[in-house]
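[1] sequence first, predicted coordinates after that:
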Amino acid sequence: MSLDATDKRILKTLQRKGRMPNAELSEVVNLSPSACHRRVQRLEKDGYIRDYVALLDARKMCVPTTVFVEITLQGQADEVLEAFEKAVRLIPDVLECHLMAGSADYLLKVVAENTDDFARIHRQYLARLPGVGQMQSSFALRTVFKTTALPV
């Protein structure tokens, strides 16, 4: 299915305000409520809309510190990659894990209360991940820009 201009307006609007009532969304995208509802259902069914979530404030949740951790594994065998990926999914403080091309094998985005809390996360979880050869952590000093919205 290809997206027309109305589908794109719906997606852009829902990315900014996912809890918008259908009546309000239909006004914004200039459709009748029933036509808008059908389009949203189709976008959900076709997988363009994957899920609806609440985005929490990291400061209010007491995890204002963001750390990016580059991990290089000892080997590249499928078993090593699979064991690492299975284990890293279980760490509650890891928000993202990306398999990388370049000098590091994986890049993790980790949240923590502060440097002491990150030291705990490192000791308790990261240092115990299977297959890790090297690890380098970089602390974000300030988030200049952050979005979850994809270009539509």
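    Thanks, I have the structure now. Residues are numbered from 1 along each chain as shown.
[2] CA atoms for contacts and neighbours, from now on please.
    Noted.
[3] residue 136 in helix, strand or coil?
    Here residue 136 is recorded as strand under DSSP: H, G, I helix; E, B strand; the rest coil.
[4] now it: how far from residue 52?
    According to C-alpha to C-alpha, to the nearest Å, residue 136 and residue 52 sit 33 Å apart.
[5] once you drop chain neighbours, what's closest to the residue of the chain positioned farthest from its centre?
    Distance from the C-alpha centroid of the chain peaks at residue 32, with 32.8 Å (C-alpha atoms, centre = their mean). What sits nearest to residue 32 in space, not counting adjacent residues and going by C-alpha to C-alpha, 6 or more residues apart in numbering, is residue 26, at 5.8 Å.
[6] so what's the residue count around the one you found?
    By other C-alpha atoms under 10 Å, the residues close to residue 26 number 18.
[7] what's in contact with the helix or strand where it lies?
    For residue 26, the host element (DSSP states H and E) is helix 22-28. Residues outside helix 22-28 that contact it (C-alpha atoms under 8 Å, 6 or more residues apart in numbering) are 10, 13, 32-33, 36-37.
[8] among those residues, name the ones in helices.
    The subset of those located in helices under the criterion DSSP state H comprises 10, 13, 33, 36-37.
[9] which strand or helix spans the residue nearest the centre of the chain?
    Residue closest to the mean C-alpha point of the chain, counted by C-alpha atoms, centre = their mean, is residue 96 at 5.7 Å. Per DSSP H and E, residue 96 falls inside strand 94-99.
[10] follow-up on the earlier one: now render the contacts of helix 22-28 as a markdown table, adding distance to residue 65.
    Converted to a markdown table, those look like this (distance: C-alpha to C-alpha, whole Å):
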| residue | distance to residue 65 |
| --- | --- |
| 10 | 34 |
| 13 | 30 |
| 32 | 44 |
| 33 | 42 |
| 36 | 40 |
| 37 | 39 |
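[11] next one for the comparison:
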Amino acid sequence: MQIDDTDRRILRHWLAEPALDRAALADRAGVTPATLWRRLDRLRGAGVIRSETAVIDWRALGYEVEVSLRFTLDKTNPRAFDEFIAAAREVPEVIGIETFLGRVDVRLNVLARDMVHWTGIYRDRILTLPHIAEVEALMLVSTIKESGGLPL
């Protein structure tokens, strides 16, 4: 899909202030509300805008521990990836699953309320996942930059 300068301007303003109501977004982007609606519908239909979601500050809800787990799987079983991912999806505290090419096969992002909760999740749910050959845990200390935006 080809996007033009108006589409880019709409997306740029929306990314900068996602809470703007549509009238204010149209005003900032220099288009009428009707034009804004048409363009947003077209961008959604083309898959440029995948979703509009709430961003929750999990720390504000008491989740103080975030861990990224990197797994190398035992690939002697041809279903290792599928079985591991299916089991990982069942762990409620797993908020992200990503697969890679290279030494690391899968990364899980896990949230826990505190270290006691994390220890229970790790022992009872993570270490029981199938086909683990190696696991490395990286505990998040701080997030320096978090952005889904690129220059438009």
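    Noted; the coordinates are in hand. Source: prediction; values computed, not measured.
[12] what TM-score do we get after superposing?
    The TM-score (TM-score structural alignment, normalised by the length of the first structure) is 0.90; 152 aligned residues with a C-alpha RMSD of 1.7 Å.
[13] need the max-distance pair from the ones in helices among the contacts of helix 22-28 of the first structure.
    13 and 33 (14.8 Å; C-alpha to C-alpha).
[14] what comes up buried for the helix or strand hosting residue 15 of the first structure?
    Under the criterion of DSSP H and E, residue 15 of the first structure resides in helix 5-16. Residues of helix 5-16 of the first structure classed as buried: 7, 9-15 (neighbour count, 16 or more other C-alpha atoms under 10 Å).
[15] what of stretch 52-68 of the second structure?
    65-68.
[16] how long is that stretch end to end?
    Per C-alpha to C-alpha, stretch 52-68 of the second structure runs 25 Å from first to last residue.
[17] just stretch 96-115 of the second structure next, same as before
    End-to-end for stretch 96-115 of the second structure, by C-alpha to C-alpha: 19 Å.
[18] what do you get for stretch 87-103 of the second structure?
    21 Å.
[19] from the contacts of helix 22-28 of the first structure, pick the one nearest residue 2 of the first structure.
    Ranked by distance to residue 2 of the first structure (C-alpha to C-alpha), those are led by residue 10 at 13.8 Å.
[20] do I have it right that that closest one meets residue 29?
    Yes: between residue 10 of the first structure and residue 29 there is a contact at 6.3 Å, judged by C-alpha atoms under 8 Å.
[21] touching stretch 35-54 of the second structure from outside, list them.
    For stretch 35-54 of the second structure, contacts defined as C-alpha under 8 Å, 6+ apart pick out 1, 7, 10, 22, 26.
[22] can we see that at 10 Å?
    1-3, 6-7, 10-11, 18, 22-23, 25-27, 29-31, 33-34 (C-alpha atoms under 10 Å, 6 or more residues apart in numbering).
[23] look at the nearest residue to residue 139 of the first structure once chain neighbours are set aside and give its secondary structure.
    Of all residues not flanking residue 139 of the first structure in the chain, residue 67 sits nearest, at 4.5 Å (C-alpha to C-alpha, 6+ apart). Secondary structure, three-state DSSP: residue 67 of the first structure is strand.
[24] for residue 67 of the first structure, which residues are in contact?
    Contacts of residue 67 of the first structure by C-alpha under 10 Å, 6+ apart are 94, 108-112, 114-115, 118, 137-141.
[25] and for residue 125 of the first structure?
    Listed by C-alpha under 10 Å, 6+ apart, the contact partners of residue 125 of the first structure are 87-88, 90-94, 119.
[26] the same query, at a cut-off of 7 Å, please.
    residue 91 (C-alpha atoms under 7 Å, 6 or more residues apart in numbering).
[27] likewise for the one 4 residues further on?
    For residue 129 of the first structure, the contact set (C-alpha under 7 Å, 6+ apart) comprises 84, 87-88.
[28] export those residues to TSV and append columns for secondary structure and distance to residue 123 of the first structure.
    Output for these, formatted as TSV (DSSP: H, G, I helix; E, B strand; the rest coil; distance: C-alpha to C-alpha, whole Å):
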residue	secondary structure	distance to residue 123 of the first structure
84	helix	16
87	helix	15
88	helix	14
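[29] need these in CSV (columns: neighbour count).
    CSV is the format used below for those (neighbours: other C-alpha atoms under 10 Å):
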residue, neighbour count
84, 18
87, 14
88, 20
